[in-house]
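> sharing a model that was predicted from the sequence below.
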Amino acid sequence: MDALDKIDVAIADRLQQDGRLSNARLAEQLALSEASCWRRHKRLEESGVIEGYQAILNRRKLGGGVLAFVQLTCTQHSEEVTAEFENIIQACSRVLSCHNTTGEADFLLQVVAKDLDDYSRFVEQVLRKLPGVSSIRSNISLREMKATNRLPISELLVT
C-alpha cells in the first residue's frame, strides 16, 4: 500500500475509536461520498493496516481480577525448543500478549487470572513446564492506570 494520506489516517483513527461506526456515518464525518469512504476503508483492510475489529471487554467484570507481567528467561534457544515454546504460548488463552525482549529476560508476557490462587496454578501447570525456561519473574498489577490498544496514528506517521 502507498503511504497513507490524511483521509486514510482519519478513517483509521475514527474506526480505532469506534469499530462499529457505519460507513454512512464515517463518510458524513469526513465529508466523503459513501462509495469513496467504503473503497478507502476496504483498501486499509486489504493492505493489513486494519487487521480486524473487536469489542473491548472489562476483565474485572468477567472475573479476571489479576493481571500479571511475567518475565521469562530461557537457557535453550534451539529452533525446536523455540517453536514448541511459541506453540504453547499461542494456544494459551490466559496469555494476552507475549514479546521477545532485550534486557535480562527473553520474554515478557501479560497474563490474566481470576485471583492469586488461579495465577499460582497457571505458573505451576503452564509456565514451569515451558521448554527451555530457566527463570520466571512475576509482577502483579496493583492498579491499572492506563490500558489501550489505540495507536497514536498521527504521531507515528510524522516524517
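Structure received.
> contacts and neighbour counts: CA atoms only from here.
Noted.
> what does stretch 16-36 rub up against?
When contacts are defined by Cα atoms under 8 Å, 6 or more residues apart in numbering, stretch 16-36 is touched by residues 7, 10-11, 14-15, 37-38, 53-54, 150.
> what's the most distant pair in those?
Spatially, the most separated pair among these is Ile7 and Gln54, at 22.7 Å (Cα to Cα).
> structure B:
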Amino acid sequence: MLKLIKDSVHAQDDNVDSFDLAIIKELSNNARSMNTEISERICLSPSATLRRHRKLEESNVIEGYHAKINYSLLGYHDVIMLEVKTSILAPQVAFEVRRIAETYGKITNFYRCVDEPGFVVFLAVASASDTAVQLHQHLPNLQFVNGLKLRLISPINSNDPCWESQRESET
C-alpha cells in the first residue's frame, strides 16, 4: 500500500520524500500517534516531523482523520459488499440505493462505479443471510436496478495467512 501512496503522492508533489511517506505510514497505522512517537520511529527530530506533518495537511495530502468503528460491538456482526448495477447514474438513483441500504444496516463505504452505471456499498449488518434475503427481495423491484450481487466479506488482519503472502509479494 505504501508503494501506491508513494506513486500517487509523487504525481501530485515532487517535494514529498521518504520522511513524508514515513509520516503518512505512521498516521495510517494510528492517526492518534503523538508527534514525538512518530519522530522517534522515523528517526527525525520532533520539530521537523511536526513541520512536515503540517505541510502534508496544508497541501491536502492528508485530508483528515477518521474514527475506526468496531461495528460488531454495536450489533453489526457481518459486513457485506453490495454491488448494484443500474440503468442510469444520477443523484436520485444514488440517494435511493443509499436510503434502501441504510434500512438494513450501517453503510461503512459507498462508491460510484466508473466503468458502468452502478454503486458498491459496504454494509455492516446484524446477519448477512437475513439481510441478503431482504435486499434480494427489495432492490431488484426498483426500475433502475439491472443487477445485484452480494458478498460476505471480512477484513484481513496481520494474523491472516493472506496478509503474509501480500507482504512477501511487495518485497
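Nice, I can see it. No experiment lies behind these values; they were computed from the predicted model shown.
> what TM-score do we get after superposing?
In this superposition the chains share a TM-score of 0.68, using TM-score structural alignment, normalised by the length of structure 1; 142 aligned residues with a Cα RMSD of 3.3 Å.
> neighbour count: Ile7 and Gln54 of structure 1, which is higher?
Legend: neighbour count by other Cα atoms under 10 Å for Ile7 of structure 1 and Gln54, higher for Ile7 (14 against 8).
> what is the aligned counterpart of the more buried one in structure 2?
Alignment note (TM-score structural alignment): Ile7 of structure 1 maps to Phe19 of structure 2.
> taking the centroid of structure 1, which residue is nearest it?
Nearest to the geometric centre of structure 1 sits Ser97, at 5.9 Å (Cα atoms, centre = their mean).
> can you name the residues that contact that one?
Counting by Cα under 8 Å, 6+ apart, Ser97 of structure 1 has contacts 109-111.
> repeat that with 6 Å
109-110 (Cα atoms under 6 Å, 6 or more residues apart in numbering).
> how close does it sit to Leu127 of structure 1?
14 Å (Cα to Cα, to the nearest Å).
> and for Cys37 of structure 1?
Computed as Cα to Cα, the Cys37 of structure 1 to Leu127 of structure 1 distance reads 46 Å.
> try Ser138 of structure 1
Using Cα to Cα, Ser138 of structure 1 is found at 11 Å from Leu127 of structure 1.
> so those two - more neighbours on which side?
Leu127 (19 against 15).
> from Met1 of structure 1, how far out is that one?
Using Cα to Cα, we find Leu127 of structure 1 at a distance of 40 Å from Met1 of structure 1.
> cool, Gln110 of structure 1 as well?
In terms of Cα to Cα, Gln110 of structure 1 sits 32 Å off from Met1 of structure 1.
> which one of the two has more residues nearby?
Legend: neighbour count by other Cα under 10 Å for Gln110 of structure 1 and Met1, higher for Gln110 (18 against 9).
> so which strand or helix has that one?
Assessed by DSSP states H and E, Gln110 of structure 1 sits inside strand 107-113.
> all set, thanks.
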